[in-house]
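K.L.:
please work out how this folds:
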Amino acid sequence: MSDLPRLTIKLCAPRGFCAGVDRAIQIVELALERYGPPVYVRHEIVHNRFVVDSLKAKGAVFVEELSEIPETDAPVVFSAHGVPKAVPSEAASRNMFYLDATCPLVSKVHKEAQLHHKRGREVVLIGHAGHPEVVGTMGQLPEGTISLIETVDDVARFEPRDAGNLAWVSQTTLSVDDTHAIVEALTARFPEIVSPHKDDICYATTNRQEAVKAVAPDVDAMIVVGAPNSSNSQRLREVAERVGCPVSVLIQRASDLDWSDFDGVRSLGITAGASAPETLVEEIIAVFAERYAVTVETVRTAEETIAFNVPRELRTEAAE
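P.N.:
Next up, the predicted model:
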């Protein structure tokens, strides 16, 4: 019998890669297979250092702006977060061969914003300033026709040109509960504001938050595997904290663990943000198994079967 203390690990399901992240990584990998390195990628393809480093090792070259890319016939991939309209325009003006890895659910928000603008509405975007998805969505419309709202307090300060001619859209990776509060404030102040036909927060963000809500109240500590610049991962940590988990930490790798956070822990919840690969979850379970007699349980709150096609250029080549 083991002398190690017992630890029950509750794995949230769903966790980790979503369909949009899976598609984006596939696009880079297929481009590398088909065209060979280098394949240039504008911004981190997804917000995960492990994923980015593994693609770098295969020949992907990451840049923040197209201006960093020399004159080349090599493919250029736009990240899953989406880009402002100016980026494909610049790529076209330089005759670049580009592949758009924007998540289809982000593209849906872009189309909604464009449609509202076309119909003469001022657009409100609920999101976090500076996040690449927000930069991309705001960059779909002329300056001054879309306004960013980050908090309920922002709603009170917002002064639209025409309060009777507004519509809202949102970043796809927000806290479901926080966004609901902002939408309530918007509709209370602007009763005629037009809402999306279907919630803009993506299915994966919602499902991962619901799984955390099911696990976090029943464990001594919660680990969210993800990057500090990953919006959906940060929201998972906040959700765990909000539902009463005493310790809620966001880490990228097992090597980031601060063992003092887990003194006396007998039950542990683990989830992973939508851009964190499962191998990082397995790595963390393995290091706990060196210190504890571990029992692993999976707590599933939803099934996910969604998959997105890669761009036609890569499908055609793959078929050949």
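K.L.:
only C-alpha atoms for contact and neighbour calcs from this point on.
P.N.:
OK.
K.L.:
can you give me the helices for the stretch 51-200 of the chain?
P.N.:
Taking DSSP state H, counting those that start in this stretch as the criterion, the stretch 51-200 of the chain carries its helices at 86-93, 104-118, 132-138, 152-157, 176-189.
K.L.:
tell me the most buried of those helices?
P.N.:
Of all these, helix 132-138 has the most neighbours on average by mean count of other C-alpha atoms under 10 Å, namely a mean of 23.
K.L.:
structure for this one too, so we can compare:
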Amino acid sequence: MDQIPQPPRSDKPRLHVLLAGPRGFCAGVDRAIKIVEEALRRYGAPVYVRHEIVHNRFVVQSLERQGAIFVEELDEVPDDAPVVFSAHGVPKSVPAEASRRKLFYLDATCPLVSKVHREAEQHFTRGRHILLIGHAGHPEVVGTMGQLPDGMVTLIEDEEQARTAPVPTDRPLAFITQTTLSVDDTSGIVAALKARFPQIHAPAKEDICYATTNRQAAVKAIAPRAALMVVVGAPNSSNSLRLVEVAERAGCPRALMVQRGRELDPAMAEGLGTIGITAGASAPEVLVEEVLARLRERFELEIEEVVVAEETVTFKLPAALQAAT
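P.N.:
This is a model prediction of the structure:
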């Protein structure tokens, strides 16, 4: 009887890889990228985009190759060119300026960020002063604060500010949150606010988005089993930075971020036995594959996917582009 040929034995050491699920693109990021791609298909290049459409250089450079031009402000956009607003949301002054100039614009703001904008407006119309839990300077925070007149929102970045920040005493209070925060950090800040202001109005449903929550939960499930956590993401991506922090707090001895596979030194995993890998919500799966390919240069990988949730959320494109498809 003929012997069944066996695959050649590898002399590489084995490495157990715990792959987080979910990881990578969320529905809001996927929608924002499709808006730029569909605008390019329908209107031709160039299509201008105000700020990075999502916080990932690989994605931005891919869209640039297709004809997208990224700018910081609208004064860099010609009068006859379409412009897309990023997934993080923009202050009301931005679409107002676009309308004044009669620019054709498409708003790629994540619908979950738009929900927070609507919450802010509703609190404002009811005479409440708003406390926004978030990180100063982040585009989403700038956009959310820019939904209301100056002075109507107080930014709260940590528990200390929740306990001590000066707030108006002549009107009721409400709080809202940036969608990409650490679930655990936010709960501490909320507890401090509620202890200080027992009558404060809370969101009907938590503002932190499902994708942020799910990706953090997957990291928490992996962290105690892994000697190293690799987060594929960008240093200006809030949700990616939070994954590094969550991994360390959940028991992983070391966590680091890489933007591309080539940034990872496989020798870092030497002798570790088990590592974890995840990706922020703006990082495409191809970048996770790059990291795995980099590790395979040195190790024989045994991959185990650790899935804590199945995501089925999708968001429609703006009406102007739905008609085009």
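K.L.:
that older thread, now the helices of the stretch 51-200 of the first structure in CSV, with distance to residue 5 of the first structure?
P.N.:
Formatted as CSV, these follow (distance: least, C-alpha to C-alpha, whole Å):
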stretch, distance to residue 5 of the first structure
helix 86-93, 54
helix 104-118, 44
helix 132-138, 43
helix 152-157, 45
helix 176-189, 36
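K.L.:
looking at those, which is closest to residue 307 of the first structure?
P.N.:
When these are compared by C-alpha to C-alpha, helix 104-118 sits nearest residue 307 of the first structure, at 10.3 Å.
K.L.:
what's the mean deviation for the closest one versus the second structure?
P.N.:
Taking mean C-alpha distance after the TM-score superposition for the first structure, the mean distance separating helix 104-118 of the first structure from the aligned residues in the second structure is 0.2 Å.
K.L.:
for the second structure, what's the longest helix?
P.N.:
Counting by DSSP state H, the longest helix found in the second structure is helix 27-43.
K.L.:
tell me who's in contact with the nearest residue to residue 182 of the second structure once chain neighbours are set aside.
P.N.:
Sequence neighbours aside, residue 242 is the residue nearest to residue 182 of the second structure in space, at 5.7 Å (criterion: C-alpha to C-alpha, 6 or more residues apart in numbering). Counting by C-alpha atoms under 8 Å, 6 or more residues apart in numbering, residue 242 of the second structure makes contact with 181, 182, 216.
K.L.:
and the last one, what's its match in the first structure?
P.N.:
When the structures are aligned by TM-score structural alignment, the residue of the first structure matched to residue 216 of the second structure is residue 209.
K.L.:
let me know whether its match touches residue 234 as I believe.
P.N.:
No - Residue 209 of the first structure is beyond contact range of residue 234, at 10.7 Å (criterion: C-alpha atoms under 8 Å).
K.L.:
neighbour count winner among the two?
P.N.:
residue 209 (29 against 21; other C-alpha atoms under 10 Å).
K.L.:
what angle sits between the longest helix of the second structure and helix 111-125?
P.N.:
Counting by axes from the mean of the first three to the mean of the last three C-alpha atoms, to 10 degrees, helix 27-43 of the second structure lies at 110 degrees to helix 111-125.
K.L.:
aligned partner of residue 273 of the second structure in the first structure?
P.N.:
Superposed on the first structure with TM-score structural alignment, residue 273 of the second structure falls opposite residue 266.
K.L.:
fine by me, we can end here.
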